[in-house]
Structure formats: structure tokens, C-alpha cells
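Novice: this one's sequence-less:
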């Protein structure tokens, strides 16, 4: 069952086209990774999904209802955590969590207390004294305590230490086991790799790639490390090999996926001391789309 359907959404701000035909779905029980650098259109898309922005064209449906027209009804079954949580400074963390839970109609005190302990939050302190990480914890505890069908998490681990990131990841996977859906926007690519069933990469307002990690990895290069007793003659002339670096007969290079077999055959003629091959990471894939822009500082 499709819980979220973003159907060829375009959004203009004056003459500037922030989104250009963004199109994806999130199924029931699925964790969907939505990644892209600042200015790519991630936040604009999420605001449109939340009913905060009206698309110029296209449509967004959540639970089969229009995200703009039926936003109030839809939000009863959505939990949203932004990347920079602002809280009431004179309320304690516990009071804010209880307020969020009351607004969502949740009364699961046992689960709330369990998450407060897991995230190591002192709920008696006022929010004005909290660090950024603790403010994120308040929002995450409230979101994970609710029984929302769809969680929209926009850079949710911003400010959390690595131990708390692990707690976060466990909570996301628990939601998946419960059959809930998660739209996860994150710049921590290892986090996306661990959690997401499918990934959509957005660039300059357009979805440039989408699929499972296995679907996307065929577009990228395998990384090889080869150590030998002899020089690899004509390595640079082999089809599909890129970015060769050699240090004392230890060769580092990348291979286009479709040419891996031929490269293995080529290497078999040499006396190898070590051969390592590693599948590309999501970061490798990310860089194939953004590397030039990142180098330019965009």
C-alpha cells in the first residue's frame, strides 16, 4: 500500500524553479532515503509534503488524501522531526514531550519513559538550557512514542553523538517492524545505507536517481586494492579502470562495474600478494552526481 505519493511536483518561487517534476512514492513499512546537498530541493519537497507549501503543479497524496487540502486530517497520523528543533525555553523537556503526545492523542507513558532512558535525556531541565542535541532528542522521543503511520525525519540526528545515532537507528528499525513508514532525509550517508530500503537522490530540484542500493550501485565503480611483486604493466590501458594510484607496488584504482570480470582476468596473469575489491558506498554514488558542484563550493 502506498502511503505517500509525490506526483511530478513543480514549485516556483517567482521565476526560480525550486522543484522540477519531483516524483516518488513511499510504501507502507518502507524506509525511504531522500538525499541531496543544501539547495537541492529537499526541504522544499518536505514542506510541500507537510502542507506548508502549495505546489505550483503536480500533486502530493498522503493516505490517499491531498497533502495541501487535507493537511489537518493527515497530520493526525504523521510525526515530523526537523533538523533544527526549536522548543519553548521555559518548559522542561518532559513537559514538551507530553504536550506533543497530547496533541497527537498518544498516552503511552511506558514507551515514553523507555525512550527517555534510551536517549539519556534529563526531562526535568528547561529547554532553554538544552544543547542542540538534547533539543533533537526531545523531538525524536515524542515522534517515536507516537503511533504515527508516517514519520518524516529531516536531518534528525543533527547534533547527536555517535552513541545516540545508534539509538536513533534502532528506533527507526523498530518502527519498520511495526509496519510504519519513514521518509528519512539525511546527509549522513552511512546512516542512509544502514536503514533505507530505497533511496532517491535529488539534484537542483530534480530526482536524478532512485532505487534500492543494489539498483544504484551498478551505476558506480568498484574500488580495488592490489599488491604485487611486480609492476602491473599496461594497467592504465585497460578498459573501465579509473583513478590509478600506485605506491610501492600497491595499486589503488576504480573499475566500472561492467568491466570487473575483464579486469580480474587481466590481474590473473600477475603474481598477486593481495587483492581487495569493495562495492561502492552511497557516498561514491552521491559524489558522481555532486562531485563537480562540491569542488566548486556549490
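Specialist: Nice, thanks for sending it over. Because the structure is a prediction, the values reported are computed rather than measured.

Novice: Please count neighbours and contacts with C-alpha atoms only from this point.
Specialist: Will do.

Novice: ok, which stretches of the stretch 1-150 of the chain are helices?
Specialist: Assigned by DSSP state H, counting those that start in this stretch, the helices in the stretch 1-150 of the chain fall at 42-49, 71-74, 93-104, 109-118, 132-145.

Novice: Find the one among those with the highest mean neighbour count.
Specialist: With neighbours defined as mean count of other CA atoms under 10 Å, the helices of the stretch 1-150 of the chain peak in mean count at helix 132-145, which reaches a mean of 23.

Novice: try this one next to it:
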């Protein structure tokens, strides 16, 4: 089975700024993969490279066993993309946009389309210009999830949705996984990622930091212990791997490295334990620990040499390297969700009526 997304050593520069600095990313078939990092880490730039909206300066990028730059027309019929700020043709109804995008992607499931409209409480008869931000997101999500595609690329897809609709979104992503589809999910809602994702990749300053299941990542980090003891605390502060020890009468709290957990629990047993709570780190704690210490500044990139490849060559003004917001404003983004309508080649003019 092919690996839907395989990125190795990806580099993308904008003038003197290196937005992606040797990034690695692997997404396995049939998994929901979380893609995490703060604003400016390079998430949206990576996604634009995957969509064929930007051309990589160096590295290897494979999407559904194809080249996202050269094979964009073919690949876009096998994937669906939802950005964090969906834009619509103002004169088309939501239902017309959903059906148009479905045809561009090779068809959609009418029954699933109807179920999605009901679940998201979306009126498809209204014109695009009348929708709120949340309802525009619903149009993008319904169009993507109703399409018969193998891969979903979602960049802050629940932006503007209320908590109830976020639960609906989670239900449909779980259903997509059960149907065997692959999902790349970039989100700042860490509880959402924790609930949905099989594996997570954390990036920082355009570089891969860590990848694994939540269980694997937790084993690499500290566990929080909160215990009520039968005797005085003695010897815990001298154990290697014990951190932030706090004692309040007969109650003790501390963090402990995974490798030292067994020794710490044995010491607590020797003292006598009345109650104990062991709490593995949450995804938020795992995420924040990677950003406690400021990283060294990435090396400045030399100005890119001209490739002589005409309108497809990316220059220093192609994109804000730290942009993590709407994607429909990319110079090659021709559709309401940043896609090339009708399989258009890079650089075609935006269709009439697309709101900038």
C-alpha cells in the first residue's frame, strides 16, 4: 500500500527567509495524522507544497505516489482540502458550490452529502455571500467529506465552528477513518487532535521535532504523580529523574521521567501510600515542552537563483512564510477553497466571482 504523504528534507525559502528547513513528514494510509506547530512553524507552507501551490526548493515530496507539482491535476481528483478560512463564489448557493467541488474531485456520494448537510445544520439554498464564517467552513467540510476521495488535507478546518459543530466534525472524521480514508489535520485545538489522531508530528521553525502516537510520545516524557503518604517524605528528592517535588503535609506532588517511574513508585510504597493519582502528560503539555526553550535562529537562506522556469518559479514575494491563515490568496489558488478549479494548471486566472 502506498504512503499517501512522504516528505523528506523539504526546504522552502522566501528571499532570505527559510520557511521550511529540511522538514520530514510521513502520513500512513488510513490514519488521522495531527500536524502541530505554532504560528510561523511552517505548517501552511508545507500544505501548500503538498497541494502543488508552491514548488519546493529542495527535498523529496510524494503525494499519493505522485509529484504534487507536476501531477497536480490528477492528484486533486483524489484529495479534498479545507483551509481555515473558506471563501465562496458569492452568487452560487452553498449546495451549488458543494456539487461543483464534488465534480472537480471525481464525484460525491449523494446520501453522504444529505447526511452531512443535516449533521452540520447547513441550509444549502443560501447564496455564498450570505453565509457567516462558520457556515462557509461548513460548506467546505461538507464538500470535502461528501467527496469520494482518498485523502483529506485539513488546515484549521473547524475555525469559526461552535463546540457542538466541532463534535459533529469529530464524528465525521472518525467515520472517514473507518472508511479507510487518510486525513492530515493541522489544528490549534489540541483536545481535538488528541481525540482524533492516530499519530502526531510536531514541527518547529520549519523542522521536524517529534513524531509518534500519543502513547509513544508520553513514554518519552514525564508523568505527574500526586500521592497521599502514610509517613514522612524521605529520599524522593535524591532519586534521579524526579522533578518539581512539592510537599504539603502528608501529600506529595512531583513529575518523574518514564525511566525513573518504577524507582519512584517503589520508594512511595516503602513510605506507605494512602492514595495515588498518576497522570500522563496531555498533548498540550507535550506540545508546550517543545517550546519552553527558544530555539537557535534558523540559518538565513541565500537569495534563490533564477531557474528560468517562467511563471512557476517561486520568488521572494510568493507568500508570507509565516502565513497560517486563509489559503485562497495563494497566487495559484483558483478555487473557493484554494484549489485549481476544473483541473486548471498552475498560474491560471482566478474564476469570476471568487472573493479575495
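Specialist: That came in fine, so what should we check first? Bear in mind that the values here come from a model prediction, so they are computed numbers and not experimental data.

Novice: What would you report as the TM-score here?
Specialist: Once superposed, the chains reach a TM-score of 0.92 (TM-score structural alignment, normalised by the length of the first structure), with 295 aligned residues with a CA RMSD of 2.0 Å.

Novice: re earlier: which one of the helices of the stretch 1-150 of the first structure lies closest to residue 292 of the first structure?
Specialist: helix 42-49 (19.3 Å; CA to CA).

Novice: Pull the residues that contact the closest one.
Specialist: 6, 18-19, 34-36, 53-55, 60, 67-68, 154, 185, 202, 205 (CA atoms under 8 Å, 6 or more residues apart in numbering).

Novice: What about those residues, which are in strands?
Specialist: If you go by DSSP state E, the contacts of helix 42-49 of the first structure have 6, 18, 19, 34, 35, 60, 154, 185, 202 in strands.

Novice: Using a markdown table, lay out those together with neighbour count and distance to residue 192 of the first structure.
Specialist: Listed next are these as a markdown table, based on neighbours: other CA atoms under 10 Å; distance: CA to CA, whole Å:
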| residue | neighbour count | distance to residue 192 of the first structure |
| --- | --- | --- |
| 6 | 20 | 20 |
| 18 | 19 | 24 |
| 19 | 26 | 22 |
| 34 | 25 | 9 |
| 35 | 25 | 9 |
| 60 | 26 | 23 |
| 154 | 22 | 12 |
| 185 | 25 | 8 |
| 202 | 24 | 14 |
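
Novice: hmm, which two among those residues are most spread apart?
Specialist: 35 and 60 (18.7 Å).

Novice: still on that earlier bit, for residue 198 of the first structure, which of the helices of the stretch 1-150 of the first structure is the nearest?
Specialist: Going by CA to CA, the one of the helices of the stretch 1-150 of the first structure nearest residue 198 of the first structure is helix 42-49, 15.9 Å.

Novice: top helix in the second structure by residue count?
Specialist: Counting residues, the longest helix found in the second structure (DSSP state H) is helix 163-178.

Novice: mind checking what residue 201 of the first structure lines up with in the second structure?
Specialist: In the second structure, the residue matched to residue 201 of the first structure (TM-score structural alignment) is residue 202.

Novice: relative to its centroid, which residue of the second structure is most remote?
Specialist: Distance from the centre of the second structure peaks at residue 231, with 47.5 Å (CA atoms, centre = their mean).

Novice: Surely that residue is within a helix?
Specialist: No: looking at residue 231 of the second structure with DSSP: H, G, I helix; E, B strand; the rest coil, it is coil, so not inside a helix.

Novice: which residues touch the closest residue in space to it that isn't next to it in sequence?
Specialist: In space, and not counting its chain neighbours, residue 231 of the second structure is closest to residue 271: 5.6 Å by CA to CA, 6 or more residues apart in numbering. Each residue near residue 271 of the second structure by CA under 8 Å, 6+ apart is listed here: 229, 230, 231, 232, 233, 234.

Novice: Can you select the buried ones from these in ChimeraX?
Specialist: Applied in ChimeraX, the following selects the buried portion of the contacts of residue 271 of the second structure according to 16 or more other CA atoms under 10 Å:
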select :229,230,233
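
Novice: hmm, which two among the contacts of residue 271 of the second structure are most spread apart?
Specialist: 230 and 234 (11.7 Å).

Novice: Can you show me which of the contacts of residue 271 of the second structure carry over to the first structure?
Specialist: Here is what carries over to the first structure from the contacts of residue 271 of the second structure, by both residues aligned by TM-score structural alignment, their matches' CA atoms under 8 Å: 229, 231, 233.

Novice: which residues touch the last one?
Specialist: Same thing as residue 233 of the second structure. Contacts of residue 233 of the second structure were listed using CA under 8 Å, 6+ apart, and they are 247, 250, 252, 271.

Novice: follow-up on the earlier one: mind putting the helices of the stretch 1-150 of the first structure into a markdown table with distance to residue 286 of the first structure?
Specialist: Output for those, formatted as a markdown table (distance: least, CA to CA, whole Å):
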| stretch | distance to residue 286 of the first structure |
| --- | --- |
| helix 42-49 | 14 |
| helix 71-74 | 32 |
| helix 93-104 | 35 |
| helix 109-118 | 32 |
| helix 132-145 | 26 |
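
Novice: Tell me roughly how far the longest helix of the second structure lies from the first structure on average.
Specialist: Compared with the first structure after the fit, helix 163-178 of the second structure shows a mean deviation of 1.5 Å (mean CA distance after the TM-score superposition for the first structure).
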